[in-house]
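Student: Got a predicted structure here, sequence first:
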Amino acid sequence: MFISSTRRTRAATIFALAAVLAVAAPVAEARPGGGGGMGSRGSKTYNAPSSTATAPGAAPIQRSQTQPGSTMGNPGMTSAATQRPRFGGGFMAGLLGAGLLGALLGGGFFGGLGGIASMIGLLLQVGLIVMVVAFAVRWFRRRQGNPAPAGMSRSALQGDSTPGNYRSAPGSATGPGPAMGATPRGAPQPTVGKVDIGPGDFQSFEIALNDVQAAYGRGDVAALRNLATPEMAGYFTEELRGNESRGVVNRISNVKLLQGDLSEAWSEGRMEYATVAMRYAITDVTVDLRTNQTVETGEPEALELWTFVRERGGRWILSAIQQGR
């Protein structure tokens, strides 16, 4: 009786603490990407974007399908690759474990050390284990042989700016630079080049800002898949499903770009990237679907860096969002 009472008391205490923490926890912005940095920026995914007048700094990307040091295109464009199981899994680990344990305990693949052929059996086990380990090591080395360069940067996007108003971002430079994640020695470096961004591109970025926010506010997953990489569309879908499970909807309106700067623009092979710092006004409210009452209200302004990607000559789509600071 005492034990049951103690368990009930502990359960009640844990529940009360969880409730307090839930109330005390800061409310994240409900707009797309408001909960933290997400997406991929090619080889620059884990590099800080160049500082601009609009956003002197940026929070790092926290959720990405790009592995540090990887430059094999944009994983956001082919998101299924990162979900493949690693070589061997539990099967090869089980074989190795069985062989080693059998050797230690007197058993093994061929019946242990007992019998006339015990020594031959042990040698065969050791040889098989060495072959499997060597094969696995070579396979992993081939898997990890990916290059990791960086690109270049330039700045400017001030409302209706023209090419004559372009400014270089502080500390930026033309040509390759260091990237987080060491490049394996001897790995080939991909082609990194310059991308010219003009008024038409700036207009595309501003339109994308409005279209993504509007689609997210409508819960229009099909539109989001057309406006963003599969990786980003997947994150947005997760957030929308989370709202649905809570019985709420995020309603977004009155989005207006107030100030913007081009932080970086570069190419990696056939892919072109542009990271843009944007400060914009927004009406961002979360409404309870049962009562139609507002349960959360976001800040009236947001400062974010959006990265766009396209195949050369194609259409820009959203590839990453980071919070500015």
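Tutor: Done, it's in.

Student: rest of the way, CA atoms for contacts and neighbours
Tutor: Will do.

Student: what's the offset of stretch 206-226 from the middle of its chain?
Tutor: Distance of stretch 206-226 from the chain centroid (C-alpha atoms, centre = their mean, to the nearest Å) equals 19 Å.

Student: Show residues contacting it.
Tutor: Defining contact as C-alpha atoms under 8 Å, 6 or more residues apart in numbering, one finds that stretch 206-226 is touched by 31-32, 227, 233, 236-237, 240, 249-253, 255-257, 317-318.

Student: What residues of it count as buried?
Tutor: The neighbour-count check on stretch 206-226 (16 or more other C-alpha atoms under 10 Å) flags 206, 208-217, 219, 221, 223-225 as buried.

Student: swap in stretch 258-274?
Tutor: For stretch 258-274, the buried set under the neighbour-count rule, 16+ other C-alpha under 10 Å, comprises 259-268, 271-274.

Student: Remind me which helix or strand Ser5 belongs to.
Tutor: In this structure, Ser5 sits in helix 2-24 according to DSSP states H and E.

Student: That helix: how far from the chain's middle?
Tutor: Using C-alpha atoms, centre = their mean, the offset of helix 2-24 from its chain centre is 36 Å.

Student: Quick check: what element follows the longest helix anywhere in the chain along the chain?
Tutor: What stands out as the longest helix in the chain, according to DSSP state H, is helix 118-143. Next helix or strand after helix 118-143 toward the C-terminus (DSSP H and E): strand 192-194.

Student: Got another one to weigh against that:
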Amino acid sequence: MASSPARRRRVVTLLALAASLAVAAPAVDARPGGGGGMGWRGSKTFSAPPSTPTSPGATGPIQRSQTSPSPGFNNPGMAAPSQGRRFGGGFLGGMLGAGLLGALLGAGFAGGLGGIGSFIGLIFQIGLIALLVMLAVRFFRRRQEGAQPAMASHASYARSGPPPQGGPQGGGLQGGMNPVGGGYSGGARPQPIQIQPDDFQAFERSLTEIQGAYGREDVASLRRLATPEMVGYFEEELRANAARGVVNRISDVKLLQGDLSEAWREGPVEFATVAMRFSLRDEVFERASNRHVENGPQEAKEFWTFVREPGGPWLLSAIQQGR
């Protein structure tokens, strides 16, 4: 028996309602790092870097690292990158799907969509579920923020004068002495260090060179600019692109704003974490036909951590997302 026009309209209305309430999956950035947190920050690997004027909001956690947290370390950021999305999107989407299936089979959440009362009841239940999901997400976010007690509040950010000129993109990083404390690595307590203008220019050059090398799939250059761990992650991403038959081309990288989050020494090894807001042209093409597939974000805000041994160059050792 053919469905009545009223029933078809009801099903179409439900589908439109579900589409409007569905929780969309966040876009994954194609540039190096894929929009996630990865790498190594010494004893601070699982601690959020202090916020800065460039990135005053919360910092995304390290999600991939060859370093394991110390025993008893409470690290909410160790969850898989998509766990938060699965909680909201999977749970709510499953309930919506159940309701739509019930509508198509002649029964809704609470036993049928035959009348206007059932339809209003379905809308009410969907709204209630959405409210419960939103409250739960807020609860877990507050717990995560509470687990890392206001690292930014004692960042003691200080400027050392105008930004250095002559960097490759002219945006300029600025920073100064930034006391830090807490944590151990190999028995050596982190000690604050001073970052010089030449160091900031090196960080800015690394931003441009690493993005460019990634876009060219130039692994040899990436090995010169980053730690073996970071190069391993980049190679995984490049292999995934190749498997999809696409290539991610990055160009026109320009530092817009940057400053120091923290800088420290652990034994003979020095670390520096800088917040950088930069623009770029991030595009994906089909590898075989060179057909343009999609555009990535045109501006990004990230924390990059660099490490160096005595007498050695600064190497990229971690990327985290800023806000």
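Tutor: Ah, there it is. As the structure is a computational prediction, the values presented were derived from the model and not from experiment.

Student: Contact partners for the residue nearest to the spatial centre of structure 2?
Tutor: Residue closest to the average C-alpha location in structure 2 (C-alpha atoms, centre = their mean): Gly36, at 3.5 Å. Gly36 of structure 2 makes contacts with 60, 62-63, 81, 319-321, as judged by C-alpha under 8 Å, 6+ apart.

Student: again, but for Val269 of structure 2
Tutor: 307-310.

Student: Can you find the partner of Ile207 of structure 1 in structure 2?
Tutor: When structure 2 is aligned by TM-score structural alignment, Ile207 of structure 1 is paired with Arg205.

Student: Three-state assignment for its match, please.
Tutor: Under DSSP: H, G, I helix; E, B strand; the rest coil, the three-state class of Arg205 of structure 2 is helix.

Student: where's it relative to Pro69 of structure 2, distance?
Tutor: Distance of Arg205 of structure 2 to Pro69 of structure 2, computed by C-alpha to C-alpha, to the nearest Å: 31 Å.

Student: Of the contacts of Val269 of structure 2, which ones are shared with structure 1?
Tutor: Using both residues aligned by TM-score structural alignment, their matches' C-alpha atoms under 8 Å, structure 1 keeps these contacts from the contacts of Val269 of structure 2: 307-310.

Student: Among these, which lie within strands?
Tutor: 307-308 (DSSP state E).

Student: residues near the alignment partner in structure 2 of Val192 of structure 1, how many?
Tutor: By TM-score structural alignment, Val192 of structure 1 lines up with Pro190 in structure 2. Burial of Pro190 of structure 2 is recorded as 24 neighbouring residues (other C-alpha atoms under 10 Å).

Student: List the contacts of Pro190 of structure 2.
Tutor: 180-184, 264-267.

Student: Also Gly37 of structure 1?
Tutor: Counted by C-alpha under 8 Å, 6+ apart, Gly37 of structure 1 has contacts 59-63, 320-323.

Student: Save those as TSV, and put in neighbour count too.
Tutor: Converted to TSV, these look like this (neighbours: other C-alpha atoms under 10 Å):
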residue	neighbour count
Ala59	16
Pro60	18
Ile61	20
Gln62	13
Arg63	15
Ala320	27
Ile321	28
Gln322	27
Gln323	23
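
Student: ok, those residues in structure 2: which stay?
Tutor: The contacts of Gly37 of structure 1 retained in structure 2, by both residues aligned by TM-score structural alignment, their matches' C-alpha under 8 Å: 59-63, 320-323.

Student: which residue lines up with Ser43 of structure 2 in structure 1?
Tutor: By TM-score structural alignment, Ser43 of structure 2 lines up with Ser43 in structure 1.

Student: Would you map the strands across structure 2?
Tutor: So, for structure 2 - with DSSP E - the strands run 38-39, 173-174, 191-192, 246-266, 269-286, 292-295, 299-308, 315-321.

Student: Since that was my last question, I'll sign off now.
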